[in-house]
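Student: this one's sequence-less:
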């Protein structure tokens, strides 16, 4: 895949999505984080007015055409999406003549944003050019869409889905900073208190957070051979072993020779926060969204620097209640 292949050449988005406006204008509405509004659709909050919106989610349900060999990466925003995309792209494409290390490496991750290499299905339906040439297999896509709102055939075909979640306290803080970087300056910045109030009530892009997690967790328990459920914290604490398990699940296991050569460790290094953030210091992803907006700290437990102890306890109480019996631990 070349850098040009990863470019977002879009239709006239407002004209393309105009056909969907009558579908949601009467839906429940709250003020948005990054966009003006959030709309409730099929039990979840979707943004208005950008590529990952209620309109593109509905358009994906109507128009996106999955293939049985597809691989889908599902997350809520700020749950390690960029990192997961990089890891999966590196695992699946490691035998495509991409050197992982060295100054002459041709690996696309060294000069292309992972969001271009693993596109969102919600963006795919408004692209003028398909991401993958005909016959490319497997196709890699990502989505923030809840499990129950996925395009129907993704589930019917039994496509492999990798879902990664993250401690809601760190998600809240990361989303707060991400939203303020992208908000229209005329609206002013959110305060952490305002963000906490909305998030704890379930009002956030893709939220309620807890319902989004539960949908994929229950599906993974029912069909573990097709849906892999990961936590960001476990991925960070034992990345090499998780990369091995991820490769096994995807159908691209590491050979003994690769293990002895340290290929798993090379992939972990290639996809490290330090390397990805360095590659994406400059340039834009799409429509003026800077590449560097996707990288802040990437740390576990950073919430303690921004939330009060009481805020943390409230979110923990909600999490323990909502996740009871689902074996989800951060």
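Tutor: Sure, I can see it. This is a predicted model, so every value here is computed, not measured.

Student: all contacts plus neighbour counts: C-alpha atoms, from now on.
Tutor: OK.

Student: The stretch 1-150 of the chain: helices as residue ranges?
Tutor: Assigned by DSSP state H, counting those that start in this stretch, the helices in the stretch 1-150 of the chain fall at 13-17, 54-63, 81-92, 114-117, 121-124.

Student: Give me the distance from stretch 293-311 to the chain's centre.
Tutor: For stretch 293-311, the separation from the chain centroid amounts to 18 Å (computed by CA atoms, centre = their mean, to the nearest Å).

Student: Can you check which of the helices of the stretch 1-150 of the chain gets nearest to residue 215?
Tutor: helix 54-63 (16.8 Å; CA to CA).

Student: and residue 185, how many residues sit next to it?
Tutor: Residues near residue 185, counting by other CA atoms under 10 Å, number 9.

Student: ok, now the one 3 residues further on?
Tutor: Residue 188 sits with 9 neighbouring residues when counted by other CA under 10 Å.

Student: what does residue 162 give?
Tutor: By other CA under 10 Å, neighbour count at residue 162 equals 23.

Student: And the next helix or strand past the helix or strand encompassing it?
Tutor: Assigned by DSSP states H and E, residue 162 belongs to strand 160-165. Using DSSP H and E, the next helix or strand after strand 160-165 towards the C-terminus is helix 168-182.

Student: next one: that next one to chain centre, how far?
Tutor: So, by CA atoms, centre = their mean, the centroid of helix 168-182 is 14 Å from its chain's centroid.

Student: rewinding a little: who wins for proximity to residue 107 among the helices of the stretch 1-150 of the chain?
Tutor: helix 81-92 (8.4 Å).

Student: looking at the helices of the stretch 1-150 of the chain, which is closest to residue 192?
Tutor: The nearest among the helices of the stretch 1-150 of the chain, by CA to CA, is helix 81-92 at 22.4 Å.

Student: Who are the packing partners of that closest one?
Tutor: Helix 81-92 sits against strand 71-75, helix 114-117, helix 239-250, helix 263-270, with contacts defined as 3 or more CA pairs under 8 Å, 6 or more residues apart in numbering; DSSP states H and E.

Student: The structure to be compared is supplied as follows:
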């Protein structure tokens, strides 16, 4: 059996995934992920941390609300799209209406086996790793279950050495893409949503088999804008901030290219070198700046 690697009092690695240490989460719980009974109608949202999870949660919730208006629930997105790694996941997920949705940061090897066996819909959101790195830096300053990184340089090297929260961004993207023929998976780029949110929502609806009217799609897009999400307590985790789970709001800028405000020239050159070495001939492109 694979062993647990304790990286710090705040994080441990099991297989490829790095988890935040939290009271009650056991190896047995993690093994239990793989035996979760899913239904063919379930939807799985997979992301590396800080790649647009909250944004896609809102989009999925709005699409399902439009497709099943009689099932709209007055609860937060965290409850509508529960976190697989969360301690309350099983109870919340079992009580959800079809189509049920859940989100996760784990690598494919820890996903429920039924995700492949039943070919459930998987939405995978990718974001350019330089902005992911910057967002992780700010996240460590906010979430109380992670140790605050002292400097940006610290998280920079942790990220390149696969020791940042979540594990290896490079392997996460590569492993999910490698599974594309075994899973019913839709890849979507964070930056594409910034450039043409409506177009990406239309593609997502087609993938999910949700035939929405133009008016319904317009509503999904409007509700899923950064401006509206920032003021919507169901979407922005305001309840966790008020419960002192976060030190500051989790939604910052919702932009692409913010890494330019943090990377030194030397860091950028080194990152590009590592990226080229590790991603090789990866067929999907990344957008580093919307002005490029």
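Tutor: Done, it's in. The structure presented is a predicted model; accordingly, all values stated were derived computationally and were not measured.

Student: burial of the nearest residue to residue 11 of structure 2 once chain neighbours are set aside, as a residue count?
Tutor: Nearest residue to residue 11 of structure 2, sequence neighbours excluded (CA to CA, 6 or more residues apart in numbering): residue 20, at 4.5 Å. Residues lying near residue 20 of structure 2 (other CA under 10 Å) number 20.

Student: aligned partner of residue 20 of structure 2 in structure 1?
Tutor: Applying TM-score structural alignment, one finds that residue 20 of structure 2 aligns to residue 47 in structure 1.

Student: With residue 200 of structure 2 instead?
Tutor: Using TM-score structural alignment, residue 200 of structure 2 sits opposite residue 242 in structure 1.

Student: Spit out the contact partners of that match.
Tutor: residue 235 (CA atoms under 8 Å, 6 or more residues apart in numbering).

Student: ok, now how distant is it from residue 316 of structure 1?
Tutor: Going from residue 242 of structure 1 to residue 316 of structure 1 by CA to CA, to the nearest Å gives 25 Å.

Student: same deal with residue 85 of structure 1?
Tutor: In terms of CA to CA, residue 85 of structure 1 sits 28 Å off from residue 316 of structure 1.

Student: Give me the more crowded residue out of those two.
Tutor: residue 85 (25 against 15).

Student: To which residue of structure 2 is the more buried one aligned?
Tutor: That one, residue 85 of structure 1, aligns with residue 57 by TM-score structural alignment.

Student: Its match reaches residue 79, doesn't it?
Tutor: No. Counting by CA atoms under 8 Å, residue 57 of structure 2 does not reach residue 79; the two are 10.4 Å apart.

Student: if we can go back for a sec, what's the mean deviation for the strand holding residue 162 of structure 1 versus structure 2?
Tutor: Mean deviation of strand 160-165 of structure 1 relative to structure 2 after superposition (mean CA distance after the TM-score superposition for structure 1): 0.6 Å.

Student: What range does that strand cover in structure 2?
Tutor: Using TM-score structural alignment, strand 160-165 of structure 1 pairs with 121-126 in structure 2.

Student: And the contacts of the matching stretch?
Tutor: With CA under 8 Å, 6+ apart, stretch 121-126 of structure 2 has contacts from 41-48, 51-53, 56, 115, 173, 183-190, 208.

Student: To which residue of structure 1 is residue 172 of structure 2 aligned?
Tutor: Using TM-score structural alignment, the partner of residue 172 of structure 2 in structure 1 is residue 212.

Student: Run through the residues that contact its match.
Tutor: 76, 146-147, 206.

Student: Let me know the closest of those residues to residue 197 of structure 1.
Tutor: residue 206 (15.9 Å).

Student: Pretty sure the closest one sits in a strand.
Tutor: No. Counting by DSSP: H, G, I helix; E, B strand; the rest coil, residue 206 of structure 1 is not found in a strand; it is coil.

Student: residues near it, how many?
Tutor: Count around residue 206 of structure 1 with other CA under 10 Å applied: 27.

Student: Pull up the gap between it and residue 268 of structure 1, please.
Tutor: 28 Å.

Student: Nearest residue to the residue most central in space within structure 1 in space, please, no chain neighbours.
Tutor: Centroid check for structure 1 by CA atoms, centre = their mean gives residue 81 as the closest residue, at 3.6 Å. If the residues on either side of it in the chain are set aside, residue 81 of structure 1 comes closest to residue 75, at 6.3 Å by CA to CA, 6+ apart.

Student: these two touch, right, residue 40 of structure 1 and residue 27?
Tutor: Yes. Between residue 40 of structure 1 and residue 27 there is a contact under CA under 8 Å: 6.0 Å.

Student: still on that earlier bit, mind checking which of the contacts of stretch 121-126 of structure 2 are buried?
Tutor: 42-48, 51-53, 56, 115, 173, 183-190, 208 (16 or more other CA atoms under 10 Å).

Student: Now do residue 285 of structure 1 against residue 116 of structure 1, distance only.
Tutor: Remark: distance between residue 285 of structure 1 and residue 116 of structure 1 (CA to CA) = 7 Å.

Student: distance of the counterpart of residue 192 of structure 1 in structure 2 from residue 134 of structure 2?
Tutor: Counting by TM-score structural alignment, residue 192 of structure 1 corresponds to residue 152 in structure 2. Separation of residue 152 of structure 2 from residue 134 of structure 2 (CA to CA): 8 Å.

Student: Determine the residues that are contacts of both of the two.
Tutor: If you check residue 152 of structure 2 and residue 134 against CA under 8 Å, 6+ apart, the residues they both contact are residue 262.

Student: Those two: which has the busier surroundings?
Tutor: residue 134 (21 against 16).

Student: Just give the nearest non-adjacent residue to that one, would you?
Tutor: residue 259 (6.1 Å).

Student: any idea how far residue 132 of structure 2 is from that neighbour?
Tutor: Applying CA to CA to residue 259 of structure 2 and residue 132 of structure 2 gives a distance of 9 Å.

Student: repeat for residue 87 of structure 2
Tutor: Applying CA to CA, the value for residue 87 of structure 2 to residue 132 of structure 2 is 25 Å.

Student: what about these two, which has more around it?
Tutor: residue 132 (21 against 15).

Student: isn't the more buried one right up against residue 53?
Tutor: No. Contact between residue 132 of structure 2 and residue 53 fails when scored by CA under 8 Å: they sit 11.6 Å apart.

Student: most packed of the helices and strands packed on helix 81-92 of structure 1?
Tutor: strand 71-75 (a mean of 25; mean count of other CA atoms under 10 Å).

Student: hmm, back to that, neighbour count winner among residue 40 and residue 27 of structure 1?
Tutor: A side-by-side neighbour count of residue 40 of structure 1 and residue 27, using other CA under 10 Å, places residue 40 first with 20 against 12.
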